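**Q** After the sequence you'll find the predicted model.
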Amino acid sequence: MDGVTPKFVLPETFDGVKMEITGQLGMIWELVKAPVIVPLLQLAVDICLLMSLMLLCERVYMGIVIVLVKLFWKKPHKRYKFEPIQDDEELGSSNFPVVLVQIPMFNEREVYKLSIGAASGLSWPSDRLVIQVLDDSTDPTVKQMVEMECQRWASKGINIRYQIRENRVGYKAGALKEGLKRSYVKHCEYVVIFDADFQPEPDFLRRSIPFLVHNPNIALVQARWRFVNSDECLLTRMQEMSLDYHFTVEQEVGSSTHAFFGFNGTAGIWRIAAINEAGGWKDRTTVEDMDLAVRASLRGWKFLYLGDLQVKSELPSTFRAFRFQQHRWSCGPANLFRKMVMEIIRNKKVRFWKKVYVIYSFFFVRKVIAHWVTFCFYCVVLPLTILVPEVKVPIWGSVYIPSIITVLNSVGTPRSIHLLFYWILFENVMSLHRTKATLIGLFEADRANEWVVTAKLGSGQSAKGNTEGLKKFPRIFKLPDRLNTLELGFAAFLFVCGCYDYAHGKNNYFIYLFLQTMSFFISGLGWIGTYVPSVTMQTTCRANLAMNERGTIRRSGEDWISFLPDPLLCQILSDLPTKNAVTTSLLDFSKESCLHSLNLAFKRQDDGDPSLLASWIETAVLRKIQHLEVDCRMSFMSETTPLSLYLCETLVSLRLYFVALPSFESLSLPNLKVMHMEENLYADDEILEKLVSSCPVLESLTVVRNVDETVKVLRVWSKTLNSLKLVLDSSKSWYNDDSNDWEVLIDAPRLNYLSLEDDQSVSFVISNVASSAKVEIDVSFNVNDIWDMDESMERFSAVGKMLNGLSSARDMTISGTTLKIISHYMSFEPVPCFPNMIRLQTKLYMTDMLPNFLESFPNLQSLVLKLKGVRYSDTMWFSFVPKCLQTSLEYVEMTRPNCGAGIEMIRKLVKYLLENSVVLKKFTLRLECEGKEQESNVVKELMRFRRCSSSCVINVVRLEDDVCIFQHP
């Protein structure tokens, strides 16, 4: 038998009579261990040691650089040009660039007020700030609450827009992309993004925007997150340690060495031109922020991180929310790495060193290796070596390297250094999910594009108080909802390995294994983070707690309504017919304040008998309503409103549609800021003027009239008015009025926005328009043919008066009809100079007048032309070049629908502008071509034109789908 090889002995080992099953399994293990298990496990150990060394080198490099940065590097305001933007008494707010603030949200019931309120409180001129709330909520109650909050801030004069979409295509990236397409943001230069739980300080823009203004090569300024609920529980403390290292070290090193760092998705300011140049927001991964940052970096843009500019935010305090967040943060970068690695390698615009840094350090080591080595080595390979003692793990790999890495990670949060031991165990648990997510991203598996919005609890409002409130709720939950089987499975595996090492091992790993077993077990049972009951449970409990605290007894007829939370009560009142909501007697006195914040809308078709309208409004006034809308457009006759409405001291916003305003001797609306009057009937010609004058803090006024009204001379005198829109459309009237009695007189020294849509008035006298004002003009001076103006010198001179009144404006949009009249006026009189005008948009019918017209705008920077039915002169283009083309014009955008018949006109106009614009930076041509061949011909023609400005970028955009079909360079 001595010469028999093992393969002849193997069948004998399966003799069930001679050996028990455990002995048989042991024999099989011994047979496969030496030739198979040991080599494979040793290879795994070697690979893990190599990855550990790679991670150690990266951490040491980061540590050395951050020490040098802190000791010797200059602060950002010394490395880059930084000059605070100052208010100018003469120019007003024109020195400030227009900034867009985007707040994407999804069912953010607990925190939506935080970001909206903080954004509305930013210290920036109101006419230079646009706040855009991008609500993708699927809960109709939440959507209405968010919209009401936006309306509340709008009534205070904040330029805030509430936007929703029909679907959630692209998730956050889709919402941000859709928001940038809105027409009212086209003039914005920079965009700031805040998630729903972020609360910037008022000086946020003043400390960041100057870096972008004075350094044109910077595309992004990223601020640091500051966590308001980091002390809420151990879970949030662990997150703080990881994220503080990311901001203190990784972001700072990437910024200081000009290598690369990623956009964090929020609390950052982007240059919109850089976003467009990089291709805009893309939803191909769940890390749209990192995707955009990489593409912009490959275009040569620089990023700046400001560690001392901090924005308050909330950490997820439930384990479930944190797991979903980490899945997205791990899967997304791996998936992006897969999609972009070849694009990075082939890129020729960035240095070789930067490519190496992005591919190796940023993606491969931090986003892939760090997760793999943590999980595979410390949770799988190391425990397996206990079962296979033939495989040796050097002590420097199992103890020294992880100890050094752990110490280096503690740099970001010195106050939590005593929690390092817990942090190690916690990170090992989370490495299971991160490794799984990384593999899903690399291989683009089913969950690669899964997007689950991180749930927030609103802890930023009062972290401690919120936690105490949650403790009062009964801990009622279904155990299967809290169990995490994956963690429990690994807890069992590590426990077995620990027991084996305790019984047979020599390395004393069992202490670590038992501690790691406990951490996996605790996580598997969901005993980590905070527990939050359902919304229904919270509401019921709060009502019960409130009643118990008051000592009340629940019996039939008891006032249950007043115990409901204010947001829920407001929602119930909003869903009721307005007449019922305002006249309800079910509210306890302390809850009457809920009516103050409601937007009450009396609608003739919904609220029944109009004879009771006056009494309902009087009741609303007595209850100190702040927002009121009365709509009688579905009635056959206008309803008369009570006099008490015009003496309401609490009214902030008032909207009246097709109502009759009585004659009154005295009226006072001391707190009214927003007024909207549409097609109302006035007892005499002076009522509207008196009404406006009675509002000492009025900020926004809209007046829509028709020819049937009695008010022919509209006077608007206001020292506080910021926004004014006047509409008069004669086409809606029963008869034509060709008299010369219709006039508009405006005197509003603080006016920053003026819109005139009027085809009836013959005179517009405008005084004291602010130098930063934006103006939109569509008036015809009540003429059907411009040649009729020659017969009336009064109407002819009215054009000059209107232009003189608007000459201080900064941004102007002119309709094609108005421009025709101005063109005819130019045949006899010159257009006054507009020294402050930097942006002009108009619909152009006649190109002959363009050079002379542009001469009136010597400092024009942006020109937007929509061409329609244009006729041109072959000799006009090269005979005269206005001053703005030689000194200031930087952006030109031309739109030409159906260009087939006018391609020659487009060619001459484009050639003229390109060959004579000295400082032009960007030229965009939007065309509706007749097929691919015509598109190709247009592009070829553009390439042959000489450009006076060597830095000019040419874009050709297909009009029907807004897709860029050509860009050079």
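**A** Sure thing, it's come through.

**Q** rest of the way, CA atoms for contacts and neighbours
**A** OK.

**Q** gap between the host helix or strand of residue 765 and the chain center?
**A** If you go by DSSP states H and E, residue 765 is part of strand 763-767. Relative to its chain's centre, strand 763-767 lies at 39 Å (CA atoms, centre = their mean, to the nearest Å).

**Q** residues of that strand that come out buried?
**A** Residues of strand 763-767 classed as buried by neighbour count (16 or more other CA atoms under 10 Å): 763-767.

**Q** Over to stretch 138-156?
**A** Along stretch 138-156, the positions that meet the burial threshold by neighbour count (16+ other CA under 10 Å) are 141-143, 145-156.

**Q** out of the residues you listed, what pair is the most spread apart?
**A** Distances among these were taken as CA to CA; the most separated pair is 141 and 156, at 23.3 Å.

**Q** let's bring in a second model and compare:
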Amino acid sequence: MANQLFYLSLAVIWLMLLYHMFLMQGGYFHYLRYPRRIAEWERNRQPLPKVSILIPAHNEEVVIERTLKAMVRLDYPKDKLEIVLINDNSSDRTGEIGDSFARRYPFVKVVHTRPPNAGKGKSGALNQGLKQATGEVIAVYDADNTPERKAVYYLVLALQNDPKAGAVVGKFRVINANRNLLTRFINIETICFQWMAQAGRFNWFGITTIPGTNFAIRRSLIDELEGWDEKALAEDTELTIRVYNAGYMIRFFPAAITWEQEPEQWRVWWKQRTRWARGNQYVVLKYMWRLFSLKKKSIMFDLVYFFFTYFLFFMGVIVSDLLFVTNLFVDLKLTVGAVAILLWILAYLLYVTEVMIALSIEKTEFNYKNFLVVLFMYFTYSQMWILLVIYALFLEAKRVLLRQESRWYKTERFSTKRGQGAIKENR
């Protein structure tokens, strides 16, 4: 029995690795092709619509000034731009800083929320901001984001030229990537599993997941969907399902770039990623039971992928590791032969190859230092994700059984100007 479980677990791991290699290839093809779209679309010059940018902010005093400075510098007609900062019951200077920008720039407005309609999380803040927005297109950015000057323009350009797209997603980069080992791990993870995986899924299947930032959605569509689900910790993934189910597609267009700050401490990373994992588990459980009733059948593939990732894949890794370690102390009659060891080694080499392929598309990231980080990353950062998913499953199961209310964790920000050079080089 132990042998069968072990080899089944190994098969699950390999299936996921091969699938991700497939995505990396598709992502690379998309990377080669998407720039041609810009010239083609710009020849079809159309009047630009009014855009409302929603920025939910709760106690974001540390980063909000830098974010608002980036917003007012956007290359988009100011008479068609509306920046809506949602000061969600902050107890620091977030609202004060926002009000100072509103006094200087007529296209900036601040929405101050107060209890009972405040402090309930990002979805609630976005819904409050949506009520005050007047644009035909709604763009969303987190409070720690500094989009490149043409980011919003590219999002709108893609929406204008793709009537089937209900939303357009850009890519994001890590502003503090060189701060420490953790931020280097996150930077590599972002390029591989946000940038390249998104591009690969869009290239092969026409599927993209809305992230929490740097995306634009048609106002008519978000109104039809009645805003964001305030119970969802991963409001972006949940919204993705509803957009597809409404009959629209979501386009991935990496010309739209934003830079964001990532956690610089492990405890902050743990809390943020736990929220992400729990949020995605919520979405899977919410929609899996009505999988075959979804109108857009292609999204079934995405739900199965999330189920595979957050349940089967991690369970496969955990079971194989537990069996192998237990067999060192208790004889489980486990016959881990040369073939199994070879498969483990090949899996590691495949992991390294996948990551380096992804890094090769960013000129500043394909280097010897990152290669060494990737070698180390498999045995540290990747293994931390296993523990985190187990913990998230425990919390989510407890919430469901005890009927607890979901609590939204706001990621702690860090005061830093590091990484500004990287932004300037890419603007």
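**A** Thanks, I have it. Remember, predicted model here, so these are calculated numbers, not experimental data.

**Q** Fetch the TM-score of the aligned pair.
**A** The TM-score (TM-score structural alignment, normalised by the length of structure 2) is 0.86; 404 aligned residues with a CA RMSD of 2.6 Å.

**Q** tell me what the next helix or strand after the strand holding residue 765 of structure 1 is packed against?
**A** Moving toward the C-terminus from strand 763-767 of structure 1, the first helix or strand encountered (DSSP H and E) is strand 774-779. Based on contacts counted as 3 or more CA pairs under 8 Å, 6 or more residues apart in numbering; DSSP states H and E, the elements that strand 774-779 of structure 1 packs against are strand 753-758, strand 811-814, helix 816-826.

**Q** Report the contact partners of the equivalent of residue 3 of structure 2 over in structure 1.
**A** Using TM-score structural alignment, the partner of residue 3 of structure 2 in structure 1 is residue 42. By CA atoms under 8 Å, 6 or more residues apart in numbering, the residues touching residue 42 of structure 1 are 391-392.

**Q** Now name the helix or strand holding residue 42 of structure 1.
**A** Using DSSP H and E, residue 42 of structure 1 sits within helix 38-72.

**Q** for residue 117 of structure 1, same thing?
**A** Per DSSP H and E: residue 117 of structure 1 is located in helix 112-120.

**Q** next SSE after that helix?
**A** strand 129-135.

**Q** and the angle from the helix or strand following that next one to helix 112-120?
**A** Note on strand 129-135 of structure 1: by DSSP H and E, the next helix or strand toward the C-terminus is helix 140-154. Counting by axes from the mean of the first three to the mean of the last three CA atoms, to 10 degrees, helix 140-154 of structure 1 lies at 20 degrees to helix 112-120.

**Q** who touches helix 140-154 of structure 1?
**A** The set of residues external to helix 140-154 of structure 1 that reach it, using CA under 8 Å, 6+ apart, is 107-109, 112-113, 116-117, 120, 133, 135, 137, 160-162, 567, 571, 597-599.

**Q** do stretch 486-497 of structure 1 as well
**A** 379, 383-384, 386-387, 429, 510, 513-514, 516-521, 523-525.

**Q** now swap in stretch 389-396 of structure 1 and tell me
**A** 38, 41-42, 45, 382, 385, 505.

**Q** From start to finish, how long is it in a straight line?
**A** Start-to-end span of stretch 389-396 of structure 1 (CA to CA, to the nearest Å) is 17 Å.

**Q** Any buried residues in that stretch, and which?
**A** 391, 393.

**Q** same deal with stretch 135-145 of structure 2?
**A** Across stretch 135-145 of structure 2, burial judged by 16+ other CA under 10 Å covers 135, 137-145.

**Q** From the chain's centroid, how far away is it?
**A** Shown here is stretch 135-145 of structure 2, whose average C-alpha point lies 15 Å from the average C-alpha point of the whole chain (CA atoms, centre = their mean).

**Q** Double-check that residue 333 of structure 2 belongs to a strand.
**A** No: checked against DSSP: H, G, I helix; E, B strand; the rest coil, residue 333 of structure 2 lies outside a strand; its state is coil.

**Q** mind checking how far it is from residue 4 of structure 2?
**A** From residue 333 of structure 2 over to residue 4 of structure 2 (counting by CA to CA), the distance is 11 Å.

**Q** what do you get for residue 63 of structure 2?
**A** Separation of residue 63 of structure 2 from residue 4 of structure 2 (CA to CA): 52 Å.

**Q** Neighbour count: those two, which is higher?
**A** Neighbour tally, residue 63 of structure 2 and residue 4, criterion other CA atoms under 10 Å: the higher count belongs to residue 63, 21 against 10.

**Q** Now check structure 1 for the residue matching the more buried one.
**A** Using TM-score structural alignment, the equivalent of residue 63 of structure 2 in structure 1 is residue 111.
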